[in-house]
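Asks: Any chance you can model this:
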Amino acid sequence: AVESWTSEAGKSKDLNLAPGTYTFHEEAAPTGYLKVTDITFKVKTDGTVEVTNVGEKDSKGEDNKVVTNGSTVTVTDKDDDSPKAITFSKVNLGGTEIAGAQIKIFKGDKAEGTAVESWTSEAGKSKDLNLAPGTYTFHEEAAPTGYLKVTDITFQVKHDGTVEVTNVGEKDS
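Replies: Got it, this is the predicted structure:
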């Protein structure tokens, strides 16, 4: 390797490369992104850069964005859109998982259309789902006996597998 480094958020990496042909190879992608395919490029004698091959494809990456501007090459990783393991628990105020809640998960920010998942909660058990990155709504169709139904909860599954609650009922969280 002529150069190696670990990328940092918000920072680019400047290299002084002699004229010639090089390959950009990403060992590992940041969390939430797909690894970039190898990119072959040529540094010309005038200092400009020409991308010649991206992952066995001429000058275009199927999953990657490669842009050249004079002597600058910008490589953009594609978001990892694969489903993420998300765990749901229906608990009482004491934190104990309770049975009998009829729960539905809808794609989007409203509980309408066809649910992408539905189940009835069980005592002492959480529910694991695989959800692709995006916005969803947690809707309790019926509460367990002795409990009140919760308001709808809108949440976002991020590309890195984290979950962010974006709205609870009609109020912003």
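
Asks: make it CA atoms for all contacts and neighbour counts henceforth
Replies: Noted.

Asks: pull the longest strand from this structure.
Replies: Ranked by residue count and defined by DSSP state E, the top strand of the chain is strand 134-142.

Asks: Show me what it is packed against.
Replies: Applying 3 or more CA pairs under 8 Å, 6 or more residues apart in numbering; DSSP states H and E, one finds that strand 134-142 contacts strand 102-107, strand 153-157.

Asks: can you put the ones you listed in JSON lines and add mean neighbour count and distance to residue 67?
Replies: Formatted as JSON lines, those follow (neighbours: other CA atoms under 10 Å; distance: least, CA to CA, whole Å):
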{"stretch": "strand 102-107", "mean neighbour count": "20", "distance to residue 67": "34"}
{"stretch": "strand 153-157", "mean neighbour count": "22", "distance to residue 67": "29"}
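
Asks: structure for this one too, so we can compare:
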Amino acid sequence: MLNKITSLYFTILPFITFITSFTPLILHGHIKKGMSKNFFIFFYINCLIFNFFIKNFNLYLLHILRRAIECLIFRYNHSKMNYIQFIHGIIYYIFLSLHLRDIEEINLPVFILLNVFQTLTHILVFRYKRFVYSHYFSEFLIYLYLFYIKKSKELFYNTMYLIIFILTSIINRNKKYL
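Replies: Purely as a prediction, here's the structure:
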């Protein structure tokens, strides 16, 4: 039953994201109302606690732990997300954990390299204000690699979701400069 719910979640995720792409529901960043993106840390802490209780200890948790640590290091000054995105983030990482709980054949050097790359892109974005979309690219590569390893329809739909979300985020961010 849980596998069916997880599958349904990932199946509808890209479609709902596409439908809401240019509505206030998905806008984030320099918006007036919402909650600080510093609350991203709750996505990762919640995910770590959830995985502890379901006794899931795999390399994906290394990625989640790294992201939690980065949330403590790289702080947002003004960037916000809306409350629906916050709820989605909590749910998203739980469903990813459920789907990835049996993944074992991750190539450690590749996965670590991709995670180091993402940390470097966060340094470029947060410290140097350079290559402002590079962190999206590195996130995409991590999940593309997970899809390559597991080859599931859920991770295929997750990849589609990421493409839509990233493109929408870039377009919406550039709108404020036009």
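
Asks: TM-score for the pair, please.
Replies: With the length set by TM-score structural alignment, normalised by the length of structure 1, the two chains reach a TM-score of 0.21; 63 aligned residues with a CA RMSD of 5.3 Å.

Asks: on that earlier part again, save the helices and strands packed on strand 134-142 of structure 1 as CSV, and put in distance to residue 53 of structure 1 too.
Replies: Shown next, in CSV, are those (distance: least, CA to CA, whole Å):
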stretch, distance to residue 53 of structure 1
strand 102-107, 38
strand 153-157, 34
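
Asks: Determine which of those approaches residue 136 of structure 1 most closely.
Replies: Ranking these by distance to residue 136 of structure 1, with CA to CA as the measure, places strand 102-107 first at 4.5 Å.

Asks: same for whichever helix or strand comes after that closest one, what does it pack against?
Replies: Per DSSP states H and E, the first helix or strand lying C-terminal to strand 102-107 of structure 1 is strand 117-120. For strand 117-120 of structure 1, the helices and strands in contact under the criterion 3+ CA pairs under 8 Å, 6+ apart are strand 102-107.

Asks: who are the neighbours of the strand it packs on, in terms of helices and strands?
Replies: Judged by 3+ CA pairs under 8 Å, 6+ apart, strand 102-107 of structure 1 is in contact with strand 117-120, strand 134-142.

Asks: Determine which stretch of those strands is the most buried.
Replies: strand 134-142 (a mean of 21; mean count of other CA atoms under 10 Å).

Asks: longest helix anywhere in structure 2?
Replies: helix 153-175 (DSSP state H).

Asks: Could you check how far that one is from the centre of its chain?
Replies: A distance of 10 Å separates the centroid of the chain from that of helix 153-175 of structure 2, by CA atoms, centre = their mean, to the nearest Å.

Asks: So which elements touch that helix?
Replies: For helix 153-175 of structure 2, the packing partners by 3+ CA pairs under 8 Å, 6+ apart come out as helix 2-19, helix 134-150.
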